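K.L.:
Okay, sequence plus prediction incoming.
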Amino acid sequence: MAPAGATAAHGTPGKKPTVVLVHGAFADSSSWNGVVERPKKDGYPVVAPANPLRGLQSDADYVKSFLKSVKGPVVLAGHSYGGAVISKAAEGEPNVKALVYIAAFAPDKGESALELSNKYPGSTLGPTLNTVPFLLPDGGTGNDLYIKADKFHRQFAADVPTRVMTQRAHSRTTEIKASHAVTVSRPGAVTRVIEQAASATTGH
């Protein structure tokens, strides 16, 4: 799948930073469709690369390699598991000027998204998952996780309580009344948060 808005991200850099949108698990880059066009209309180059979803390190390595192809400053936004990916991908990348977490995991050093999802009582993700083994080209194996079809709407798009990770990271927080699939249901509100972070990097 071609990344949404890829041509804009690789063009001549302008005054505004490139917004790079990273989706999470159980989704693809089309989950950003409602968001992509809005900052583009405001003059921001925007791209939503496909997150491979093959493990945190390999996913972060892919995003990091993608970032090296983007000229000029970057605002990196992640949704859900994509938050863990952007945290790792941004390490040592001086062109990344801001990280934006959209209903996302913001892990501390040594933490995983799985650990965070099981950190507090009441997590309902585990029982909704199906595990499907896969074979890698190098002969290695792994497991894909899928939310059961009859559980997907309630599990993935249900409203969620306040997230402790924003407090720990001393993040600037914007509360939006929405489900976890906020990039789909409230793209305008998500865009405003991203553009606020982007404008702060340029002083506008």
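P.N.:
Nice, thanks for sending it over. Not measured: the values here are computed from a predicted model. Numbering: from 1, shown residues only.

K.L.:
Please make it C-alpha for all contacts and neighbour counts, starting now.
P.N.:
OK.

K.L.:
what's the spacing between the closest residue to Y101 other than its chain neighbours and A103?
P.N.:
Leaving aside its sequence neighbours, Y101 sits nearest to G78 (CA to CA, 6 or more residues apart in numbering; 5.3 Å). For G78, the distance to A103 equals 8 Å [CA to CA, to the nearest Å].

K.L.:
Give me the secondary structure label for the residue nearest to Y101.
P.N.:
strand (DSSP: H, G, I helix; E, B strand; the rest coil).

K.L.:
tally of neighbours for E111?
P.N.:
E111 has 12 neighbours, counted by other CA atoms under 10 Å.

K.L.:
and here's the other structure:
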Amino acid sequence: MVLVHGAFADASGWYEVATGLAHAGFPVIAPPNPLRGIAADAAYLASILATLSGPLVLVAHSYGGMVISNAATGNANVKALVYVAAFVPDEGDTLPDLQYRFPGSRVTPEALDFRPHPAGADAYIKKAFFRDTFAGDLPRATASLMWAGQRPLNASTFEEPSGVPAWRTIPSWYLAARDDHVIPVAAQRFMAQRAGSRVTEVAASHVAMMSQPAATVDLIKRAAR
């Protein structure tokens, strides 16, 4: 089980899911997602997958869906893809193409801080927007810590098109979050249907794997079977 986090987050968001999978006897790894760009992040994940033997199930949250959809293409060891409130791109799609295809996303330019770095700029969700936008069903103290430790996304990633998606040849499952204010549930349903994913819906914010870990683990187990 390879658990891939998204933007404005890190691998700690998978803690309860990883615990549940490990208790069920599954080997689990939750690698860092560099968040530098779709092609670069997919290449990094592909390099990690190349070190793992046996059948693999890739599980992604949010932007991580862009990454696994590209990293798994052509990898015969990957047997299933699981998307948790995640982007499921087709070839040529960008993040804004999918995020704003339907109304409801609160991750707008006004909700972001852009901080320059030597190679461009990084995007962060502003503190005033973070809990309501990203983690509305988690305690305020938890959301505050998540905001403080969020990993930024390289701003140029918003303009980068996705490549040939792995879901064209690998079966997929989708956990849709009905109360998501990052990726509207209508967009999630559209992407899942387009990919032919087996869909389960839960009442959850964007971080469905944190607020609904049991449902997330159950879906991953079904994908594994």
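P.N.:
All right, it came through fine. These figures come from a predicted structure and were not determined experimentally.

K.L.:
How alike are these chains, TM-score-wise?
P.N.:
The TM-score (TM-score structural alignment, normalised by the length of structure 1) is 0.83; 176 aligned residues with a CA RMSD of 1.1 Å.

K.L.:
sorry, back to before: quick one: the residue nearest to Y101 of structure 1 from A149 of structure 1, how far?
P.N.:
Counting by CA to CA, the gap from G78 of structure 1 to A149 of structure 1 is 24 Å.

K.L.:
Neighbour count: those two, which is higher?
P.N.:
G78 (24 against 10).

K.L.:
now the helices: where do they sit in structure 1?
P.N.:
6-9, 33-41, 56-67, 82-89, 113-117, 152-156, 164-168, 182-185, 187-202 (DSSP state H).

K.L.:
ok, now which ones touch the most centrally placed residue in structure 2?
P.N.:
Against the mean C-alpha coordinate of structure 2, by CA atoms, centre = their mean, the closest residue is H61 at 2.1 Å. Contacts for H61 of structure 2 (CA atoms under 8 Å, 6 or more residues apart in numbering) come out as V4, H5, G6, Y83, V84, A85, A86, F87, V207, M209.

K.L.:
If we use 6 Å, what do you get?
P.N.:
H5, G6, V84, A85, A86 (CA atoms under 6 Å, 6 or more residues apart in numbering).

K.L.:
Name the nearest residue to the last one, ignoring sequence neighbours.
P.N.:
Spatial nearest neighbour of A86 of structure 2, excluding adjacent residues (CA to CA, 6+ apart): S62 at 3.7 Å.

K.L.:
so who does the one you found touch?
P.N.:
By CA under 6 Å, 6+ apart, the contact list for S62 of structure 2 reads G6, A85, A86, F87.

K.L.:
Can you list the residue ranges for strands in structure 2?
P.N.:
Using DSSP state E, the strands of structure 2 run over residues 2-4, 56-62, 78-86, 112-117, 120-125, 153-154, 172-177, 198-202.

K.L.:
corresponding residues in structure 1 for the shortest one?
P.N.:
Residues of structure 1 matching strand 153-154 of structure 2 by TM-score structural alignment do not exist; the stretch lands nowhere.

K.L.:
outside of that strand, which residues touch it?
P.N.:
Residues contacting strand 153-154 of structure 2 (CA under 6 Å, 6+ apart): A7, L35, R36, D122, A123.

K.L.:
Quick one: map the second one onto structure 1.
P.N.:
Alignment note: L35 of structure 2 maps to L53 in structure 1; criterion TM-score structural alignment.

K.L.:
again, but for the last one
P.N.:
Taking TM-score structural alignment for the superposition, A123 of structure 2 sits opposite L145 in structure 1.

K.L.:
can you check the first one too?
P.N.:
Matched across to structure 1, A7 of structure 2 falls on A25, judged by TM-score structural alignment.

K.L.:
check contacts around the nearest residue to its match once chain neighbours are set aside.
P.N.:
Using CA to CA, 6+ apart and skipping the chain neighbours, the partner closest in space to A25 of structure 1 is Y81 (5.8 Å). Neighbouring residues of Y81 of structure 1 by CA under 6 Å, 6+ apart: G24, A25, F105.
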